[in-house]
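here are the coordinates; sequence isn't available:
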């Protein structure tokens, strides 16, 4: 792996307005130089599978921002992500109303669901890398009082599946199989691996480490 050169940092653009993704990146010393939301159409295609939808949205967001910056910035990496909560083949919405949140929580109550995290990275040369990360979450059965209390707190607003696992909803979670950070907004392991593989080096990045051969 090439060594970090603090005198020649490479630009990183985060194609997301999510404060959760920004906070997650900060945990592993990845600091975007610019935040530029893609503002893409997030309508699922007819009969689109949740995993395909998550990956498609991440790629579209990265490409939209990369195209917007063409001619205005060179040498920038564009990082995008999308989080989808799925109950079977059903894509649950990013709850914008109390009723949507109630419907989501009622569906998730007492059952296991999947959280798909699509990650896409556009490199300065124009190549597009992507990954799909899957986490499994099991909720305990929720009472009407549980749901009322959660709705009153407002943690659900704008959240995929109507909940934020890093908040009050953590008390609903019986088990997790897979990446916790993926459920919050980004699988940090996969983001770091993709940036390392693409050759991105930032001023505040921890040095890359090469694992010994088997």
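Arrived safely, thanks for sending. Small disclaimer: the values here were computed from a predicted structure and weren't measured.

when you work out contacts or count neighbours from here on, use the C-alpha atoms and nothing else.
Noted.

please enumerate the helices of this structure.
Secondary structure of the chain by DSSP state H: the helices cover 19-27, 50-69, 98-108, 144-153, 180-184, 188-198.

could I get these as a markdown table with distance to residue 79 and mean neighbour count?
Putting those into a markdown table (distance: least, Cα to Cα, whole Å; neighbours: other Cα atoms under 10 Å) gives the following:
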| stretch | distance to residue 79 | mean neighbour count |
| --- | --- | --- |
| helix 19-27 | 11 | 16 |
| helix 50-69 | 6 | 22 |
| helix 98-108 | 28 | 19 |
| helix 144-153 | 31 | 14 |
| helix 180-184 | 15 | 22 |
| helix 188-198 | 9 | 17 |
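
next up, a structure to set beside the first:
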């Protein structure tokens, strides 16, 4: 089935995320990477899932209309703790506060995806519930110093050693927490090729 997608479509991944690129490579998709800087702000009245889809679509619309055989893939991952959105930390203090807030609690990681072809934008999202162990200040500080998690929503990467020791339980897609609900993406691509 991946062969059909690769044969029939020119896939553009509009993301600088090395994790998203790796997931598409592991899926076997052929794609090129293009990026555009956008303002990632969103209206205040949106739910976390609506925010993730809104920003993903905003990223896709920053590109010219795709040609007949092109599909632009954009995504946006957010972390929601009791409906409060945790974006990417701006500094060490911000990262510490985020991880301390997540310690011993459950949160939701939502990745909105937009597949834009010549006709329309196909929007969907993955939602994974993640529960953290109670974390010590020392562990949080060590992670921030070693990994510099400033490009990650919620200030952590589940695929890093921190995820191995901090994550107690997940409900939903692990890959969604990495930044792409691959099972949903695959299904949607098959629908639109």
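All right, it came through fine. Note that the structure is a prediction, hence the values are computed from the model and not measured.

turn the helices of structure 1 into CSV, including distance to residue 116 of structure 1.
Written out in CSV, the entries for the helices of structure 1 read as follows (distance: least, Cα to Cα, whole Å):
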stretch, distance to residue 116 of structure 1
helix 19-27, 15
helix 50-69, 6
helix 98-108, 15
helix 144-153, 23
helix 180-184, 8
helix 188-198, 13
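
out of those helices, flag the one nearest residue 159 of structure 1.
Smallest distance to residue 159 of structure 1 across the helices of structure 1 (Cα to Cα): 8.7 Å, for helix 98-108.

distance between the closest one and the chain's centre?
In terms of Cα atoms, centre = their mean, to the nearest Å, the gap separating the centre of helix 98-108 of structure 1 from the centre of its chain is 21 Å.

likewise stretch 100-118 of structure 2?
Per Cα atoms, centre = their mean, the displacement of stretch 100-118 of structure 2 from the mean C-alpha position of its chain is 6 Å.

likewise for stretch 79-87 of structure 2?
Taking Cα atoms, centre = their mean, one finds stretch 79-87 of structure 2 lying 14 Å from the centre of the chain it belongs to.

what's near enough to touch the counterpart of residue 59 of structure 2 in structure 1?
Using TM-score structural alignment to pair residues, one finds that residue 59 of structure 2 aligns to residue 61 in structure 1. Neighbouring residues of residue 61 of structure 1 by Cα atoms under 8 Å, 6 or more residues apart in numbering: 15, 37-40, 80-81.

can you select the buried ones from these in PyMOL?
Selecting in PyMOL just the buried members of those, where the criterion is 16 or more other Cα atoms under 10 Å, is done with this command:
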select buried, resi 15+37+38+80+81
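
could you redo the contacts of residue 61 of structure 1 as CSV and give each row distance to residue 191 of structure 1?
As requested, the contacts of residue 61 of structure 1 are arranged in CSV below (distance: Cα to Cα, whole Å):
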residue, distance to residue 191 of structure 1
15, 13
37, 18
38, 18
39, 21
40, 21
80, 10
81, 10
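
corresponding residue for residue 106 of structure 1 in structure 2?
Under the alignment defined by TM-score structural alignment, residue 106 of structure 1 corresponds to residue 100 in structure 2.

any idea how far that match is from residue 137 of structure 2?
Residue 100 of structure 2 sits at a distance of 8 Å from residue 137 of structure 2 (criterion: Cα to Cα, to the nearest Å).

ok, now residue 57 of structure 2?
37 Å.

which of the residues in stretch 131-140 of structure 1 are buried?
Taking 16+ other Cα under 10 Å as the neighbour-count basis, stretch 131-140 of structure 1 is seen to contain the buried residues 131-139.

what residue of structure 2 is the furthest out?
Most distant residue from the mean C-alpha position of structure 2: residue 138, 27.3 Å away (Cα atoms, centre = their mean).

so how far is residue 186 of structure 2 from it?
As for residue 138 of structure 2, its distance to residue 186 of structure 2 is 40 Å (criterion: Cα to Cα).

please say which position in structure 2 residue 83 of structure 1 maps to.
Counting by TM-score structural alignment, residue 83 of structure 1 corresponds to residue 77 in structure 2.

would you agree that match is in contact with residue 111?
Yes: under the criterion of Cα atoms under 8 Å, residue 77 of structure 2 is in contact with residue 111, at a separation of 4.1 Å.

make TSV from the buried residues of stretch 131-140 of structure 1 and add distance to residue 124 of structure 1 to it.
Formatted as TSV, the entries for the buried residues of stretch 131-140 of structure 1 read as follows, by distance: Cα to Cα, whole Å:
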residue	distance to residue 124 of structure 1
131	18
132	22
133	24
134	28
135	30
136	34
137	36
138	40
139	41
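
and those residues, which of them are in strands?
Secondary structure assignment by DSSP state E places 131-139 of those in strands.

count of neighbours near the closest residue to residue 87 of structure 1 other than its chain neighbours?
Of all residues beyond its chain neighbours, the one nearest residue 87 of structure 1 is residue 113 (5.2 Å), with distances taken as Cα to Cα, 6 or more residues apart in numbering. When counting by other Cα atoms under 10 Å, one arrives at 20 neighbours for residue 113 of structure 1.

from residue 132 of structure 1, how far out is residue 113 of structure 1?
Using Cα to Cα, one obtains 16 Å as the distance from residue 113 of structure 1 to residue 132 of structure 1.
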